[in-house]
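In: From the sequence below, what's the structure:
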Amino acid sequence: MDLGSARTRAWTAGHGAVLDVPTVTHPDRNTGPGPALAPGPGDAPGAGPARRGGRPVHRGAVVDEAGCAHVLRGLLAHRLPRTARPLVVLTTPALASPAHRAAARSAVEVLRPRNVLTVPAARAVAVAARADLSRPLLVVDIGAHLTEVVLLDDGAVADARRVGLGTGDLGVAAPEDIVDAVTRMMTATIRQDGASLMPGALARGVLLAGGGALRPEITYRLAARLHAPLDVVPAPHTAAVRGAARLLEAARLHPSTRGHDAPGTRSG
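Out: Predicted structure coming up:
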């Protein structure tokens, strides 16, 4: 399951396909007036305020647990047997706080899960791409309202950067603003890494996912700016949930399903 600011996506073993709905509690009121959310950490200047009304996830963070539960109930409740106690693998931003993960798990309780495992979205993207996780890997995930640059080492998050900017901000922001933000985050990661993991990761190429990977005005500019190959994941907008589906299949037989994090992840 991928609970995003703009779209909520899920995969179920019985359905065998990606289910996809807007992350909106009241679609008919989505464009109406409502209280604006103050910019949060990492929000890009000029991206414009987000409205709380009808939008239970704001730039990757759950701001309305009941609203998220409403979305999940509408998406999945009728697809699950009444007696089912599903195992759920939920993707979260790499820098998600413990409070965010707890809020997301609380929202999923509407499905009466047997357990809820959280996994960084970047790892799920890498799994969907069938990338070799034994070597350092750089993942760029450009979503609707959040962009992340994540360095994976042995499949776990070694470094991560985020900015509250994405394709949903285009019109207020320009494609070049997203490219600039990604470039700045990559530069900061290189400096922070101290030339330990980044040379190997850059030699492999940057793995690009999210809806932004479908926008030529972003991908062409990004390819021109990066000093590394750019590898777009197939169906990049659904990569996180497809990776979560593969992790779900592995988790069913894994002892760590008694905990709250999927196999191979690090909490924090």
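
In: contacts, neighbours, all on C-alpha from now
Out: OK.

In: Can you tell me which helices and strands whichever strand or helix holds Tyr220 packs against?
Out: Using DSSP states H and E, Tyr220 falls within helix 216-225. On a contact count with 3 or more C-alpha pairs under 8 Å, 6 or more residues apart in numbering; DSSP states H and E, helix 216-225 meets helix 175-193.

In: Report the distance from the helix it packs on to the chain centre.
Out: Here helix 175-193 shows a centroid-to-chain-centroid distance of 18 Å under the convention C-alpha atoms, centre = their mean, to the nearest Å.

In: Now do the buried residues in it.
Out: Within helix 175-193, the residues that count as buried by 16 or more other C-alpha atoms under 10 Å are Pro175, Asp177, Ile178, Val179, Ala181, Val182, Thr183, Met185, Met186, Thr189, Ile190.

In: Would you check that the fourth one makes contact with Leu222?
Out: Yes: counting by C-alpha atoms under 8 Å, Val179 touches Leu222, with 5.6 Å between them.

In: Which parts of the stretch 51-200 of the chain are helices?
Out: Using DSSP state H, counting those that start in this stretch, the helices of the stretch 51-200 of the chain run over 65-76, 98-108, 121-128, 175-193, 198-204.

In: any chance of the ones you listed in TSV, with distance to Val88 too?
Out: Converted to TSV, those look like this (distance: least, C-alpha to C-alpha, whole Å):
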stretch	distance to Val88
helix 65-76	12
helix 98-108	8
helix 121-128	14
helix 175-193	31
helix 198-204	30
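
In: Would you map the strands across this protein?
Out: Here the chain has its strands, by DSSP state E, at 2-3, 7-11, 18-22, 36-37, 50-51, 57-58, 61-62, 87-92, 115-120, 137-142, 147-153, 156-163, 206-209, 230-232.

In: contacts for the first one?
Out: The reference is to strand 2-3. Residues outside strand 2-3 that contact it (C-alpha atoms under 8 Å, 6 or more residues apart in numbering): Thr8, Arg9, Ala10, Thr23, Val57, Leu90, Thr91, Thr92, Ala240, Val241, Ala244.

In: here's the other one to compare against:
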Amino acid sequence: MTRPADEGAAHEPAAVGVDLGSANTRVWASGRGTLHAANPAPAAAYRSGPVVRGSIAEPEPMQVLLSGLVGGRRRPLPAGAVVVACRPVGTGSRAELALREVMTTVFKPARLLFIDTVRAAAIGSGAAPGPLLIADVGAHLTEVAVLAGGVIVAAHRRDVGLHDQAGGPDPNAAIVAAVTDLIGQVRRQPGHRQAVAAAVHGGLLLVGGGATRPQLAARVAGAAGIAVRRPVAPHLAAVRGAGLAALAALRRSAVGL
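Out: Now for the predicted structure:
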């Protein structure tokens, strides 16, 4: 007897990557591609909305948004998925607990893992092996990090983003200053100086919503005095990377069975 296609889909193993931004929520799911939705808050109202400065401020609205995003599709996600969720560098225990509770409530995962957003974005960008300098510019948060061997060896963040100067005379000025200053902080951070120097020499990988602004990349390059490159669809790099990490974890789980 042949099982209906929907019945088989309901029991298939699934890998899920999640990137909860202050302005947009993005989910990548195996066999379903990328789903995304704008968060229910005015663009410049960074003191309201379910996600504030990279942390969940209102769990229930976020749960509703995520449940509607992944549940109303032709192929709903089954419970028991391997879920990898992005978190900004420097995320504290309270913020991580809130993220864990939302992910657990919505996805009911068999396994839940966290990944730093900059590391996920490096994976999702298909960055070449070796030391890497990366900047993630979002709606309300800017992060700069150096990765060596896929591990973050230096990182700093600034609570400023694209929406902080929306509509101002120079909407890019604060971001350019933040990225340039954060690169300087990373270069001065003790330890791993050889990896940091090699990463800076190789130029900056710019991801996040800010990387969709061509003028911002050029401004950062001029201010920081380094080459700046952007991946394809840079605003989706983190969720792609989280999804790839979830797939890898799912495959490791299957091998171990």
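
In: care to give me the TM-score?
Out: Once superposed, chain against chain, the TM-score is 0.83 (TM-score structural alignment, normalised by the length of the second structure); 233 aligned residues with a C-alpha RMSD of 2.3 Å.

In: that older thread, ok, which of the strands of the first structure comes nearest Leu253 of the first structure?
Out: Leu253 of the first structure lies closest to strand 87-92 among the strands of the first structure, at 11.1 Å (C-alpha to C-alpha).

In: mean shift of the closest one relative to the second structure?
Out: Strand 87-92 of the first structure, aligned to the second structure and superposed, deviates on average by 0.9 Å (mean C-alpha distance after the TM-score superposition for the first structure).

In: and that strand, how far out from the chain's middle?
Out: Relative to the chain's own centre, strand 87-92 of the first structure is displaced by 11 Å; criterion: C-alpha atoms, centre = their mean.

In: Residues contacting that strand, please?
Out: By C-alpha under 8 Å, 6+ apart, the residues outside strand 87-92 of the first structure that reach it are 1-3, 60, 101, 113-121, 124, 240-241, 244-245, 247-248, 252, 262.

In: Can I get the buried ones among those as something I can paste into PyMOL?
Out: Selecting only the buried entries of these in PyMOL, with 16+ other C-alpha under 10 Å as the criterion:
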select buried, resi 1+2+3+60+101+115+116+117+118+119+120+121+124+240+241+244+245+247+248+262
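
In: Leu247 of the second structure reaches Gly31, doesn't it?
Out: No: judged on C-alpha under 8 Å, Leu247 of the second structure makes no contact with Gly31 at a distance of 11.0 Å.

In: Could you check which of the two has the larger neighbour count?
Out: Neighbours per residue (other C-alpha atoms under 10 Å) separate Leu247 of the second structure from Gly31, with Leu247 holding more: 22 against 12.

In: Quick one: map Arg73 of the first structure onto the second structure.
Out: Using TM-score structural alignment, the partner of Arg73 of the first structure in the second structure is Ser67.

In: Check the gap between the closest residue to that match other than its chain neighbours and Asp170 of the second structure for me.
Out: Leaving aside its sequence neighbours, Ser67 of the second structure sits nearest to Val106 (C-alpha to C-alpha, 6 or more residues apart in numbering; 6.0 Å). Noted for Val106 of the second structure: a distance of 39 Å to Asp170 of the second structure, by C-alpha to C-alpha, to the nearest Å.

In: same deal with Thr105 of the second structure?
Out: Distance, Thr105 of the second structure to Asp170 of the second structure, by C-alpha to C-alpha: 41 Å.

In: again, but for Ala15 of the second structure
Out: 41 Å.

In: And Gly49 of the second structure, by the same measure?
Out: From Gly49 of the second structure over to Asp170 of the second structure (counting by C-alpha to C-alpha), the distance is 25 Å.

In: Which one of the two is surrounded by more residues?
Out: Taking other C-alpha under 10 Å, Gly49 of the second structure and Asp170 do not tie; Gly49 has more neighbours (20 against 9).

In: right, and that one touches Glu58 too?
Out: Yes: when contacts are counted by C-alpha under 8 Å, Gly49 of the second structure is listed as touching Glu58 (6.9 Å).

In: residues in contact with the counterpart of Glu96 of the second structure in the first structure?
Out: Matched by TM-score structural alignment, Glu96 of the second structure corresponds to Arg101 in the first structure. With contact set as C-alpha under 8 Å, 6+ apart, Arg101 of the first structure has these partners: Thr92, Thr118.

In: Any idea how far apart the tips of stretch 45-55 of the second structure sit?
Out: By C-alpha to C-alpha, one end of stretch 45-55 of the second structure lies 15 Å from the other end.

In: which residues are contacting that stretch?
Out: With C-alpha under 8 Å, 6+ apart as the test, stretch 45-55 of the second structure has contacts from 20-23, 39-42, 56-59, 61-62, 87-88, 91, 95, 99, 140-141, 159, 163-164.
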